[in-house]
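Asks: sequence? don't have it. structure:
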């Protein structure tokens, strides 16, 4: 699936994320690196939403690609505040929150992103319904997380969940 052609490499990001969350990424290291290399060299930042942009930024930084944080600026108004429409995008906010921890010294926008996302995710937590709340657990990336993750609905919602479940069941 990681090597299967898709209309854009960006569509592989959720699959890479799911493989990592299930703790089976060590079986696909070469494929993940190749996919991320292609994503790194693609230039389609303009048409990505907050979730995709943040996921791209985080995964590339985690794999030691030199990714500038300028892509996040498109989610701010000219006066410097994050766009108010982002407050309702819980998936995007959560991914931006996780991505902002990949910051380096001097990346003020990511410091602002931590503050913004913490505030709005805290407010949203009180109103999240059960399925959405369980579809975004925040846990470490390790194999024992696979067993835990399979008990929750987000695993069934992954686009490649059948493959990942099979891999888990055969001991990968």
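Replies: Structure's in. What do you need? Bear in mind the structure is a predicted one, so any value in this text is a computation, not a measurement.

Asks: hey, let's count contacts and neighbours off CA atoms from now on
Replies: Will do.

Asks: tell me the helix or strand right after the longest helix seen in the chain.
Replies: If you go by DSSP state H, the chain has its longest helix at helix 108-125. Toward the C-terminal end, the helix or strand that comes next after helix 108-125 (DSSP states H and E) is helix 130-134.

Asks: list the buried ones in the helix or strand just after that next one?
Replies: Following helix 130-134 in sequence order, the next helix or strand is helix 144-149 (DSSP H and E). Under the neighbour-count criterion of 16 or more other CA atoms under 10 Å, helix 144-149 has 146, 149 buried.

Asks: take the one below as the second:
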């Protein structure tokens, strides 16, 4: 007869350790001494030249009537092209918001004769800039306008590489491509590859290099409606997109950075 035995007892043996005090831990830490900050803790004051701001405002007030008159000038094809190129310049300078009504009216009228405007136009800079401006303001111009610059294979002509100004404009225009703008996908690949070498050998000025390396943020922040396809097979998809886009904010307007920056500083002071 087996006699039940008690289960063995497991005794946990604790090893005595020395507890480090906070002072000991502090003394064992190693710290890397950092260089002193070149900035002070606070900006107590910022000097603003009020006369400089007044001078800038006066300059803008002087050019406003001239620009408005130029935008609303004769409606010929050549004039329309020049006015669209002027709109691009205004956007680049951050002054377009001063002429919103004139720009909208100009583009509305010009878009109605876009085919006539593009007919026979073989300047890469002009075509790319007109394309960029129309799409920038929500007018869907077909990317087929760039087929005049491609070979039968669909690749862009290598002769375009020598036109640095046109290549940069095509690069910017490529950022306004929509889903099925395959030619614009090719344009981005083509221009990115060659603009890097043009920037490296000094053909493109330093001021334009950030636009090559970083792309054009203005274009990526545009409202969704300019990306909508006009293909028949995409109509159902476009209707769904339009419903989603109703609540989206319109694109941020460009601003005169110099004046706005000083105005903000003045108000905070």
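Replies: It's in. If you're wondering where the values come from, they're calculated on a predicted model, not measured in any experiment.

Asks: read off where the longest helix of structure 1 ends up in structure 2.
Replies: Mapping helix 108-125 of structure 1 onto structure 2 (TM-score structural alignment) gives residues 182-199.

Asks: after superposing, tell me the mean distance of the longest helix of structure 1 to structure 2.
Replies: Compared with structure 2 after fitting, helix 108-125 of structure 1 deviates on average by 0.5 Å (mean CA distance after the TM-score superposition for structure 1).

Asks: mind giving me the packing neighbours of that helix?
Replies: The elements that helix 108-125 of structure 1 packs onto, with contact taken as 3 or more CA pairs under 8 Å, 6 or more residues apart in numbering; DSSP states H and E, are helix 90-100.

Asks: which elements pack onto the helix it packs on?
Replies: helix 50-62, helix 108-125.

Asks: residues in contact with the last one?
Replies: It refers to helix 108-125 of structure 1. 69, 72-73, 82, 87, 90, 93-94, 96-97, 100-101, 103, 133 (CA atoms under 8 Å, 6 or more residues apart in numbering).

Asks: show the buried residues in the residues you listed.
Replies: Here, 16+ other CA under 10 Å leaves 69, 72, 82, 87, 90, 93-94, 96-97, 100, 103 buried among the contacts of helix 108-125 of structure 1.

Asks: including distance to residue 12 of structure 1, could these go into CSV?
Replies: Output for those, formatted as CSV (distance: CA to CA, whole Å):
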residue, distance to residue 12 of structure 1
69, 21
72, 20
82, 27
87, 26
90, 21
93, 20
94, 19
96, 18
97, 21
100, 21
103, 23
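
Asks: in stretch 260-269 of structure 2, which residues are buried?
Replies: Quick answer for stretch 260-269 of structure 2 (16+ other CA under 10 Å): residue 262.

Asks: make that stretch 93-105 of structure 2, sorry
Replies: So for stretch 93-105 of structure 2, counting by 16+ other CA under 10 Å, buried means 94-96, 98-99, 102-103.
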